[in-house]
Every structure is written in C-alpha cells, then in structure tokens.
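In: give the three-dimensional model of this entry:
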Amino acid sequence: MALEVAKHIKSRFGHLFEDVCRFIIRPDRAAYTIDDLGPSLFRLGEGLPAKYKRTDLDLVNMRGMTIKCSWFEPYETPTTPIPCVVYLHGNCGCRWDGLEILWLLKHGFTLFVYDACGSGHSDGEFVSLGFYERQDLATVIEYLHTQSARVRSIGLWGRSMGAVTSIMYASKDDQSIQCLIGDSPFSSLKALSKDLVEQHGSWVPNSVVSAVVKRIRKRVSKMAGFDIYDLDCTKYARHCDVPAFLFHGENDTFVRPLHSLAVESVYRGSCLHKIVAGDHNSKRGNDVMETAVAFLKLYLIDKMEAVEHARAQRKQKASDQDDQKRRKQLDHADEDEAAASDEGSSNAASPTTTTITDGVTSTNDDDVTSTGASTDAHGELDGDDDEDEDEALDRLTRATMLSQEGGNRALTDNNENNKDISSSGARKGKSTLKKS
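Out: Okay, the predicted model is just below:
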C-alpha cells in the first residue's frame, strides 16, 4: 500500500511541475487571423467622420526573431507628430488584445500593438513573462523613435506579463518613454510560482513548497534559458522614474492584488495605484478608462508641451549667450589688431582663432536585457545540481510521505482534492490556471 501511495504522489508531483512550467514558458498560444484585426481602413462608430488606418509591419529583435506588429493611426497624415501608446499583451495573449483600447484613437493618440516573441504570429517557442519580452519592447521603441515625423511622445500600456515588461524596460531606459500603465503586474516570478504551486497543488505540504519551486526554477532554466528568480518586478520598480498608473482587480485570485501593491510600495517615481472591480481577465470599467485617458493626456500631451516650451527657451537662451560670446571674441580680436598696429611691429600679430563647440553629453545606455539565464546573482540554481529530476521526485515524495505520517493521515484517491496533508494547516481547493 505504501508503495502505491508513493507512486501516486510522485506522479502528481510530475504533473504539477509540468502544469506550472507550461504556464510560465509555454501556455496555450493565442490563435487569430489578420482578418480578426478588422479592416485596414475604418471608422470608430457609425456616423463619425474621422477615418483611421491600420498598417501591418515586421520588426526584428536583437535575437534575430521577427515581431509581428500593427499600427493604428489617423487616415490623413497629421501636420504635426502625435503621441503613441504601445500595448503589451499578457502571457496567453496577442496583439488582438490591444483592440480593447482602440478607442484611444478618438482622444488623439495612435496605437501600436504587437505579438511578443513566443506569442501569436511572431517567432519564438517560449514566453518568459518579461525576461526576453523586454528585448521585443526595446526593438519597438527604437523603431518608433525613427518615426519622429509621426510620433511626438510614447506611453506604454501593459497587462500582467506586459505590465511587468513595461516596468523592467522603463527602469533601464526612462528617457525613451514618458509614462506607463500597468494592469495586474506580479511582484516577482518566484512569488507567483509559489502561489501557483499552492493553488494548483493544494495537497503539497508547506514544508515541500520551496523545494518544488526550486525544481520548477531548474526546469525552466534548462528549457527556456532564464532564471525565474531574476524576474523580480519590485527590484526594477525601485529604479523606475517613469510616471506609472497601476491597477488591479479586487477579485483577482490568480495574481493577487498584493502583488501590484508590493510594486507600488517601492516604486521610485510617481505612481498611482487603484484597486478596481473585476478579476484577472475582466474587462475594465469606464472609471478605469477615464483615469487612464487623463493620465495619458497629462504625460503625453500637456507635460510634453511644457517640456517643449522649456526646451525652446533654453535653446534661445543658449543662442543668445553664444551671440554675446562671439561678439566679445570679435571685440577682443579688434583690440588686439589695433594694439599691434600702434606698436608698429614689423611682425604682424597673428589673429586669434577660437573654436566654439557645443557641449555633447555621451550616454552609455544600460543594457535593458540579458540573453541568457544568470546564476551569478543567486549562486547555484539548485543545491542538488547533480540530482536528476527522477531523483528529485523521489526526494519530494519521501518528504511528503513523512509529512503524512507526522500528521497520522494518508492520502487516498477519494480525498486527495479536499484534504491537505500539510503539517502547518489545511489549504482550500485546487485552482485551475487562468489566462494572463
């Protein structure tokens, strides 16, 4: 009997590893067609005169992967550049999800959406919940900065994985974007993995949860080439000065509101946080959207006008100072020539040549991404590097059975979903993984 129980527990651990790892690096890939994005020429509502267009384009990230993108803009080219909002989808999403904020066009913004690599129609086998996705975002931002005739300012709007990606990117390059909006970011992938183990494996004893997370960490590193412990959004938030608006569904049981509250509590820059109605995947209410529009207008339009005005004043002041400097130099040169002439020297005074150069500040940009898993910051990925997964399953099984014996309780097929064998207390029912 004990042998059968051990086999059953070991099998359940194997399924738990598979489920959590699949959520992190290979959830169900969003399927859609280009037709699902709507017509390339359209109006927002019947009877409205304004026309808009969608332009589909491909970009290539630093890993040589193709990113499928779409840009929604006014049909008639504006006479001046206008602000652009970049939408970043969740781990099970795609650029089609960005259509939920297409109404931003009516407020004077353009909308840029794309499939992160590993999602939708873009290249890539795995997602990484932000680790590699920030490379894709860096490629998009770099492209938009080449479109200065069309783009006045840039804001980010990310959901779950996209929100974390936005914060990670903004912490390294706060000059290329003006603001960000984050819907339901998680505080760290380590904490989220622990939550997933507890939700999806309610039968796992508390004493074993950390060991399970370590095995998940090792498997993800081997399959997708990154360390889940490196995805700590709070660490990046501590260095982020880009103004942020974060919100979270009050009934979100997948990524709990405590995650985004933890991010907000350490955010270095200006950060507005709201708990809103709904769960992780709910459509957000009008109150949230009204706040978002006001936030975007403040930082992408109003403050940009103030910045541009101040910049023009500084430029004019510098120009006036340069003119004064040149006049003084000419006056000094005239005085020198006059003095030389009065002396009647046989050797003519050499004219003074002064080179005036504008100060140029060279900035060495921080690398916003890493191309592989880092082990230096955390040491070894696991204390049992020589232990294969089957041995690890045996070890976790023994620990679980010892926990059972300590509580004088045995797992059976009839009560495995409603009894908790944890020595530290019962935890409730098994949750299914939901889309981010």
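In: please make it C-alpha for all contacts and neighbour counts, starting now.
Out: Noted.
In: what is the neighbour count of the residue lying closest to I82 once chain neighbours are set aside?
Out: Nearest residue to I82, sequence neighbours excluded (CA to CA, 6 or more residues apart in numbering): R152, at 4.8 Å. Here the number of neighbours of R152 (other CA atoms under 10 Å) works out to 18.
In: pull the residues that contact the strand or helix carrying R152.
Out: Per DSSP states H and E, R152 falls inside strand 151-159. Contacts with strand 151-159, where a contact means CA atoms under 8 Å, 6 or more residues apart in numbering, come from 81-90, 144-145, 163-166, 176-185, 296, 300-301, 304, 436.
In: could you also give me the structure for this second sequence? I'd like to compare it with the first:
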Amino acid sequence: MKKKRWLKWSLISVVILIVIGVFGATLYMYQYAFVPGQKSFLNNGKPSKFYRDNQKWLAKANKVKWYQKSATDDLKLDAIYVPAAKKTTKTIVVAHGYMGYKEDMARYIHLYHDLGYNVLAPDDRGSGESEGDYIGYGWPDRLDYVKWIKQVIAKNGQDSQIALFGVSMGGATVMYTAGEKLPKQVKAVIEDCGYSSISGELAYQLNDLFGLPKFPLFYTTNLMARVRAGYNFSEGDATKSLAKSKLPIMLIHGAKDKFVPTKMVYENYKAANAPKQLWVVPDAGHGEALAKQPTAYRNKVAKFLDQYWEK
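Out: Have a look, this model is predicted:
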C-alpha cells in the first residue's frame, strides 16, 4: 500500500514539475517573441553607410505626423507622412519589420519619394512611438493599415491611388491587409521577404534558435498570446490572405535569407490569386535586396507600379 501511495505521489510530483516547467518556458517564449524590447537574436551590428545616409535624408525631409486609434484595443498609433516633392495623388503606405519602427524604413521612404510618390510610414502597435505592449506580427496590425489607407483617402481625396509596401514582418502585414476588404483606391502590393504564416515563421525560429519541436511550446505560447495580446497567431496566414486578394502583387526575397527562409516566398507566390511577379535576389540575405541591387530594385518596383496606376 505504501509503495502504491509513494508511486502515486511521485507521478503527481512529476506532472506538477512538468506543468511548472512548461508554464515557465511559455512565459519565457512569450516575453522573448511577443514583448517589445531588445532581442539578442537580431543582428544589431553597426549600421551600414547606406542605412545611415538614408536616416540622415529622412531626418531632413519635409514630413508631418499623423495619428489614429488602433482598430482594436484603443491604442494611439503614430506615423510620419512624407509628401512628394511635386503634388501627386499617388501614395505608398510602408510597413516596417519585426522590432523596427517607421524611421527604419528610411531607405524605402527615400526610394518611393524619389519615384515621385507621397509616403506614409506608421509605427505598428508596440513599436516606435505607437502605444501597445505586444508585437502583432502583422495580424492585428492589418486592420490598423486599413484605417491608415482610409485616412490617406480622407486627407488626399477620393482620387487617391495607393500601393502597399512592407519588409519582413511588414511584408506579411501588407499581404494580410491585401486579404481584407479595401477601398478601390488601393491598386497594388509589393512585399519584400515576408513570411508565409506566423505559425510557420515561429516554428522555424523555435527550431533554428533552440532546436525545439513545435510541441508543446508553440501551442502554449499561442494560448498565452490569445490571453495577453488578444489574438490567435495561427490565424495569420499570408497564403490564405493572398488567395482572397485580387490586388496585383510583387514578391521580393533574398536567395540567401536565413531569417525568413526563401522557400516561403514560393509558398506566397503560389497562393497569390491575382497578377503577380516574383524576384528572388541572388546573394541577398534577409532584407538585403535593396542594398545588394539598388538600381535593379528601383527599376523593378517602378515598372511594376506603373502597370497599375490609373493614368
């Protein structure tokens, strides 16, 4: 009898320890992946001259602040609007990457400004000067971008023409946004190195950084994200959004991307159910396409957009 009782309490103790361990690991993973802050796994080396030069350009550029409330959670969101040098109805809305902020997009803002467009660059929830204590990976943010689009139309007029552009997490954000019901003024989407799903990216990182399988932390972390951040990250699937979207899309990815694996761009391209163009850039890592091939990048995005602007 004593042996059975000892075995029973031993099993209970083991189960309790496992539960405590999984809960602690889940808290760690949520803090690691979903709470804004400095991330050790990101490359925070010295910024390149290309990056610094564009930051200096943006600091001096003519720009104004825009604000709005988030579509959910009542957060104040911040953006900068850089008007074109010559008045135009064409605006590019740009979405930044993971742990980035609007000023990080300076090189892309500069590019589209030089092409003659207005540019709106928001800070996502929990990023830059926007309120929020979680990273949305583009999924809740997609609804905020619908509101930013409507603000562009309200301020610039019903004859506005708008294209969406994003890099990394921002690439996923604009693909998610493309799957929503959008005003007719939105004409096209360009995404650069966005993931095909939040689940796929997090599972890849869980294995790449920690050598861990999806079970159980992937699922327990999703549960915690639903409780603390208010969204189910397994719903964030760019392939499903692209299958619904009728917007022309250009997909760009580095052939040597190890952060968002290059295979994901092929998944997105296959899913896209509209006019589409794919450019995989040789020798480019994550988010390096513009820096590696600036002239080709400029020419390709300009040519793509010119096909879909109303003359």
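In: coming back round to it: quick one: the strand holding R152 of structure 1 to structure 2 mean distance?
Out: When structure 2 is overlaid, strand 151-159 of structure 1 sits 1.5 Å from its aligned residues on average, using mean CA distance after the TM-score superposition for structure 1.
In: the helix or strand that comes right after that strand corresponds to what range in structure 2?
Out: The helix or strand immediately downstream of strand 151-159 of structure 1 is helix 161-172, counting by DSSP H and E. The aligned range for helix 161-172 of structure 1 in structure 2 is 169-180, by TM-score structural alignment.
In: tell me which residues of the matching stretch come out buried.
Out: Neighbour counts using 16 or more other CA atoms under 10 Å place 169-179 of stretch 169-180 of structure 2 among the buried residues.
In: touching it from outside, list them.
Out: By CA under 8 Å, 6+ apart, the residues outside stretch 169-180 of structure 2 that reach it are 94-98, 137-139, 141-143, 145-146, 164-166, 189-197, 236-238, 240-245, 247.
In: the same query, at a cut-off of 6 Å, please.
Out: Under the criterion CA atoms under 6 Å, 6 or more residues apart in numbering, residues 95-98, 137-138, 142, 191-192, 194-195, 238, 241-242, 244-245 lie in contact with stretch 169-180 of structure 2.
In: quick check: H280 of structure 1 touching N251?
Out: No - counting by CA atoms under 6 Å, H280 of structure 1 does not reach N251; the two are 7.5 Å apart.
In: more crowded one of the two?
Out: Taking H280 of structure 1 and N251 together and counting by other CA under 10 Å, H280 has the greater number of neighbours (24 against 16).
In: re the thing from before, now check structure 2 for the residue matching the residue nearest to I82 of structure 1.
Out: Under the alignment (TM-score structural alignment), R152 of structure 1 pairs with S160 in structure 2.
In: distance check, that match against I149 of structure 2.
Out: Distance from S160 of structure 2 to I149 of structure 2, counting by CA to CA, to the nearest Å: 10 Å.
In: repeat that for K39 of structure 2.
Out: Taking CA to CA, one finds K39 of structure 2 at 31 Å from I149 of structure 2.
In: repeat for W9 of structure 2
Out: In terms of CA to CA, W9 of structure 2 sits 60 Å off from I149 of structure 2.
In: most surrounded residue in the contacts of stretch 169-180 of structure 2?
Out: Y195 (34 neighbours).
In: for it, which residues are in contact?
Out: Applying CA under 6 Å, 6+ apart to Y195 of structure 2 gives the contacts 172, 260, 264.
In: all strands of the stretch 201-350 of structure 1, in order?
Out: According to DSSP state E, counting those that start in this stretch, the stretch 201-350 of structure 1 carries its strands in the segments 244-249, 271-276.
In: now, of those, which is deepest in the fold?
Out: Neighbour counts (mean count of other CA atoms under 10 Å) averaged over each of the strands of the stretch 201-350 of structure 1 peak at strand 244-249, with a mean of 24.
In: name the helices or strands packed onto that one?
Out: strand 179-183, strand 271-276 (3 or more CA pairs under 6 Å, 6 or more residues apart in numbering; DSSP states H and E).
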